[in-house]
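Visitor: okay, predicted coordinates and the sequence, questions at the end:
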Amino acid sequence: MRLHLLAMGLLATLAACAPIPMSEPPTRRAMAVGERPAANLVAGCVANYRADTDYFPDKAAFAYSAQLRVEYHGHWKRVTFRPSVDTREVLRLVLVQCGTPPPKLGPRDTLVEIPVRDFATANVSLLGASELLGIDDRLKGVPTRNVSIPAIAARIESGETIPIYAAQHGNGEQAAALGADLFFTFYSAYPDANIHPLLKRLGVVSAPQADHTEPTPLGRAEWIKYLALFFNLEKRANQLFDERAARYVELRALTANVEARPLVQLGYPESRDEWSQAGGRNQLYRMIEDAGGRHAWHDNAIAGSLTYAPMEKLFDRAAGAEVWLGNFMPGAADMATLRRDHPRLTWLRAVQGGRVYWFDAGKVGPFANSWSDQGMTEPQDALAELIAILHPELLKPPAKQRFIRKIPGGAA
């Protein structure tokens, strides 16, 4: 992770020298709204505010997320974000319908006028959700030029969406230069890496985004509702989430009673001496369990990431894992390359048996693939692929892997 951030930080520094084209956000027009609106106002401002009117008949609620809650108050919403990681911070966002008066704000409240007209993100996880919600045409800035979603890639190519090389955690100066209504920041487990305090000083309205530290896949997928709140698109988000959650639950039921549960090791070699992996409360481990597997770190209570150095420390628990599931860093092209670059890993049972898989199918560039861009909103597809790997007797693999790639080359 540290090497990745260093490399992306260098790109951010170089990119900061290039001018960011400025453009005015779309003009909001005032609209008369009835006493009992039939739907949320997805464009424009209220022209005839009434204090006793509920301007959000379409509402969302978070049933799975461990970090998010939302309250509705007629013409405004309050979103509370309590991070799963221990940063000792609680953030509150007050979303006020355009054309209505703001409520009294507390010291931790951030005011956001909605519906948001345009936005930028430092987290590629939101790209797939943006396309599903139909708001990718409002996307002014993304953290990288390489994305797996054709419509957004086309916008980048045409210059309508600007790559700001935000190193996931964000680039404050470029975020300010974009002039977007809202900037979604990547929320880090390391407080010093979070840039929302800097953005506030720069006058940039920002919102944290931390799907990656949810303890369950469905909790992570609910972040599409979080994005929708800023655009009054709760009805659409509820429909999208419910469809995916129903399929996930259906697939999970396939493995509920399996007795043989393969041991799975998650993570990747960050360097020749360090191993990085998700903590035992991360949603990827829950997906392994839901797919009929088990993992060696069930007693670990961390929702973020862990680093082991020297790398041999992981062998105490993981050397006997039948399957190795790599994530984040791009995987090796083949098993021969993996063994050449990391000879110590040939001790792993998964490497010896040729059962090494990686979340990098559909790779379009460094750290850019279908899982990074679309995995948040499609946990049911990733679960299906994982079940087919761990229990092929229960589910056949899809004709084309969307998220998980088997490292070719076979056993040693």
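Guide: Arrived safely, thanks for sending. Nothing here was measured: the structure is a model prediction, and the numbers come from that model.
Visitor: C-alpha only now, for contacts and for neighbours.
Guide: Noted.
Visitor: next up, the contacts around Cys378.
Guide: Quick fix: residue 378 reads Glu, not Cys. Ala221, Arg244 (CA atoms under 8 Å, 6 or more residues apart in numbering).
Visitor: check the gap between Cys134 and Gln239 for me.
Guide: Careful, residue 134 is Gly and not Cys. 13 Å (CA to CA, to the nearest Å).
Visitor: for Ala301, that is, sorry about that
Guide: Taken as CA to CA, the span from Ala301 to Gln239 is 32 Å.
Visitor: likewise for Ser372?
Guide: 23 Å.
Visitor: mind listing what Leu5 touches?
Guide: Leu5 neighbours (CA under 8 Å, 6+ apart): Ala167.
Visitor: please redo it, this time with the cut-off set to 10 Å
Guide: Leu11, Ala166, Ala167, Gln168, His169 (CA atoms under 10 Å, 6 or more residues apart in numbering).
Visitor: same thing with Leu93?
Guide: 70, 77-81, 105, 108-112, 206-208, 230.
Visitor: what's the local residue count around Tyr190?
Guide: The local packing of Tyr190 (other CA atoms under 10 Å) involves 11 other residues.
Visitor: count the neighbours of the residue nearest to it when sequence neighbours are not counted for me.
Guide: In this structure, Tyr190 finds its nearest non-sequential neighbour in Thr87, 7.1 Å apart by CA to CA, 6 or more residues apart in numbering. For Thr87, the neighbour count with other CA under 10 Å is 13.
Visitor: same question for Val90.
Guide: 12.
Visitor: same question, Asp273
Guide: Asp273 has 13 nearby residues by other CA under 10 Å.
Visitor: where does Leu93 fall, helix, sheet strand or coil?
Guide: strand (DSSP: H, G, I helix; E, B strand; the rest coil).
Visitor: can you tell me how far it is from Val112?
Guide: With CA to CA as the criterion, Leu93 and Val112 are 7 Å apart.
Visitor: need the overlap of contacts for those two.
Guide: Lys77, Ser206, Ala207, Phe230.
Visitor: one more to weigh against that first structure:
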Amino acid sequence: MTPTSMPEPAPTIAPTAAVLELPETNLTEGCVTDYDPEIDYFPEKVTIVDAVGWTIAYHNNYKVITVLNPWRDADVQFQYVLVQCGTPPPDNVGDALVIEVPVQSVVAMSTTQLPHLAELGLLDRLVGVDSFLYINNEAVRAKIKAGELVEIGSGGQVNVERALDRQPDLIMTYGVGNLEYDAHPKLLEAGLKVVLNSEYMEVSPLGRAEWVKFTAAFFNQEAKAMEIYDSIAGRYREIAALARNVADKPTVFANRPFQGTWYMPGGKSYVAQLLADAGATYLWADDTSTGSMQLSFEAVFDRARDADFWLNPGNWKSLAEAAAEDERYTQFAAYQNGNVYNNNKRLNENGGNDYWESGVTNPHLVLADLIKIFHPELLPDHELYFYQKLEQ
């Protein structure tokens, strides 16, 4: 009798550890549905190169932003904990404001924030602004016309009820350290998620522009922001290299008196940096302040009467307006030689100046204008974008 053949036993397979599926991009829509504390939910991160007013620290499911210098001479900092929605917030956040990201709706309380949203492709998230009057961005103006945005006002007179009615995930504003002009205390008191953007405190043009990364972090759009900023900074540095070391540097001064005081940009301000990068000699470059100096007409005239160029004289659109305001302005050599240029070429019907809107995010365009004014041979094909020469 032939014995029955027995089947070979199946080989034993050792158990293997589960393989984590690590995300390759940040989650820009929706929330995490199966949270794992071992996963880094922000594989796309920003690094800060030129800005000095904020920091960001990444953790697996949250990031911490600190606004270091919210306004001049501030003795307070603001911290925001951005938590990936669908994941738990960290313990012991202290006084930090916790905000779930990616944000789905936002109110922007400065026109300088609108180019950030536009460049990042996030204007569909915009639900409100401080005022409709001074906006230049055509896509935002279309949203206004379509009734898609609400005005909430500004400063101490901010309309908290309108903001509460809209219930945005985020309100981005700014502060000056004065309750009369600051909206954030009232908005925070009402329980709204309010973040201070202090880009205006930066002392370099690129530092100001880099706050596009700050905005992007609330939408998990870090990769796009890095790409946008690298392009802007690359172009800025490229054209600055053309002009910074020219042999002949014309002398320049700026602004005009306001209520009897001439507010002249400090020698370490972003304006002074722009002028240096454009191959000009700023007459107050020896000053060490980052804000504005308060000078008399006489002090300015004494130093700038023979200057080659005069920039940014308020709202003038012609030399005749200058002469009509104060005949003494006609005694400056820059006036007599027709070298007065103003940054008000792009105004809307209410006087909203695009220089203070898209110009902050695009300093390479401002720099190109200045180089064209001072050294037209270096950029022969460039047409003035923000600036115009004042005629009689």
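Guide: Structure's in. What do you need? It should be emphasised that the depicted structure is a prediction, and the values quoted were computed from it without experimental measurement.
Visitor: that older thread, most neighbours among the contacts of Leu5 of the first structure, which one is it?
Guide: Going by other CA under 10 Å, Ala166 tops the contacts of Leu5 of the first structure with 28 neighbours.
Visitor: ok, now which ones touch it?
Guide: Contacts of Ala166 of the first structure by CA under 10 Å, 6+ apart are 5, 8-9, 11-13, 15-16, 121-123, 141-144, 172, 174-175, 185-186.
Visitor: what subset of those is buried?
Guide: For the contacts of Ala166 of the first structure, a burial check counting by 16 or more other CA atoms under 10 Å picks out 8-9, 11-12, 15-16, 121-123, 141-144, 172, 174-175, 185-186.
Visitor: can you list which of the residues you listed are found in helices?
Guide: Met8, Gly9, Leu11, Ala12, Ala15, Gly172, Gln174, Ala175 (DSSP state H).
Visitor: show me which of those residues is closest to Leu127 of the first structure.
Guide: Here the nearest of those to Leu127 of the first structure, counting by CA to CA, is Ala175; it sits at 16.8 Å.
Visitor: could you find the closest non-adjacent residue to the closest one?
Guide: Nearest to Ala175 of the first structure is Phe183, by CA to CA, 6+ apart, at 6.9 Å.
Visitor: what sits against that neighbour?
Guide: So Phe183 of the first structure contacts 118-122, 140-142, 170, 172, 175-176, 196, 199, 204-209 (CA under 10 Å, 6+ apart).
Visitor: rewinding a little: inside strands: which ones of the shared contacts of Leu93 and Val112 of the first structure?
Guide: The strands, defined by DSSP state E, take in Lys77, Ser206, Ala207 from these.
Visitor: if we can go back for a sec, who has more neighbours out of Ser372 and Gln239 of the first structure?
Guide: Ser372 (24 against 12).
Visitor: thinking that one is in contact with Pro143, fair?
Guide: No: taking contacts as CA atoms under 10 Å, Ser372 of the first structure lies outside contact range of Pro143: 12.0 Å.
Visitor: which residues do these two both contact?
Guide: In contact with both Ser372 of the first structure and Pro143: Asn123, Val124, using CA under 10 Å, 6+ apart.
Visitor: before we move on, the earlier item: from the shared contacts of Leu93 and Val112 of the first structure, which two are the most distant?
Guide: Checking those with CA to CA, the most distant pair is Lys77 and Ser206, at 15.9 Å.
Visitor: and those two? Which one has more around it.
Guide: Ser206 (25 against 22).
Visitor: how close does that one get to Tyr187 of the first structure?
Guide: Ser206 of the first structure is 11 Å from Tyr187 of the first structure, by CA to CA.
Visitor: quick one, helices of the stretch 1-150 of the second structure?
Guide: 114-119, 138-145 (DSSP state H, counting those that start in this stretch).
Visitor: redo the ones you listed as TSV? Include mean neighbour count.
Guide: Formatted as TSV, the helices of the stretch 1-150 of the second structure follow (neighbours: other CA atoms under 10 Å):
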stretch	mean neighbour count
helix 114-119	20
helix 138-145	15
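Visitor: who touches both of Ser206 and Tyr187 of the first structure?
Guide: Counting by CA under 10 Å, 6+ apart, the residues touching both Ser206 of the first structure and Tyr187 are Ile195, His196.
Visitor: hang on, the earlier thing: what's the counterpart of the residue nearest to Ala175 of the first structure in the second structure?
Guide: Counting by TM-score structural alignment, Phe183 of the first structure corresponds to Ile171 in the second structure.
Visitor: mean per-residue distance, the helix or strand where its match lies to the first structure?
Guide: Element membership of Ile171 of the second structure [criterion: DSSP states H and E] is strand 170-173. Its aligned residues in the first structure lie a mean 1.0 Å from strand 170-173 of the second structure after superposition (mean CA distance after the TM-score superposition for the first structure).
Visitor: which part of the second structure matches whichever helix in the first structure runs longest?
Guide: Using DSSP H, we find that the single longest helix of the first structure is helix 234-254. Using TM-score structural alignment, helix 234-254 of the first structure lines up with residues 222-242 of the second structure.
Visitor: try stretch 45-58 of the first structure
Guide: Going by TM-score structural alignment, stretch 45-58 of the first structure sits over residues 31-44 in the second structure.
Visitor: endpoints of that stretch, how far apart?
Guide: Stretch 31-44 of the second structure: ends 16 Å apart by CA to CA.
Visitor: give me the residues contacting it.
Guide: 20-27, 58-63, 83-88, 100-102, 220-224, 226.
Visitor: list only buried entries from these.
Guide: Using 16+ other CA under 10 Å, the buried ones in these are 26-27, 58, 61-63, 83-85, 87, 100-102, 220-224, 226.
Visitor: give me the nearest residue to the aligned residue in the first structure for Glu148 of the second structure, chain neighbours excluded.
Guide: Using TM-score structural alignment, the equivalent of Glu148 of the second structure in the first structure is Glu160. Spatial nearest neighbour of Glu160 of the first structure, chain neighbours left out: Lys140 (6.8 Å); criterion: CA to CA, 6+ apart.
Visitor: what does Phe315 of the first structure give?
Guide: With CA to CA, 6+ apart, the residue lying closest to Phe315 of the first structure is Leu348, at 7.6 Å.
Visitor: what's the match for the one you found in the second structure?
Guide: Per TM-score structural alignment, Leu348 of the first structure is aligned with Phe332.
Visitor: got a list of what the equivalent of Pro197 of the first structure over in the second structure touches?
Guide: Under the alignment (TM-score structural alignment), Pro197 of the first structure pairs with Pro185 in the second structure. Listed by CA under 10 Å, 6+ apart, the contact set of Pro185 of the second structure reads Gly155, Gly156, Gly175, Leu179, Val194.
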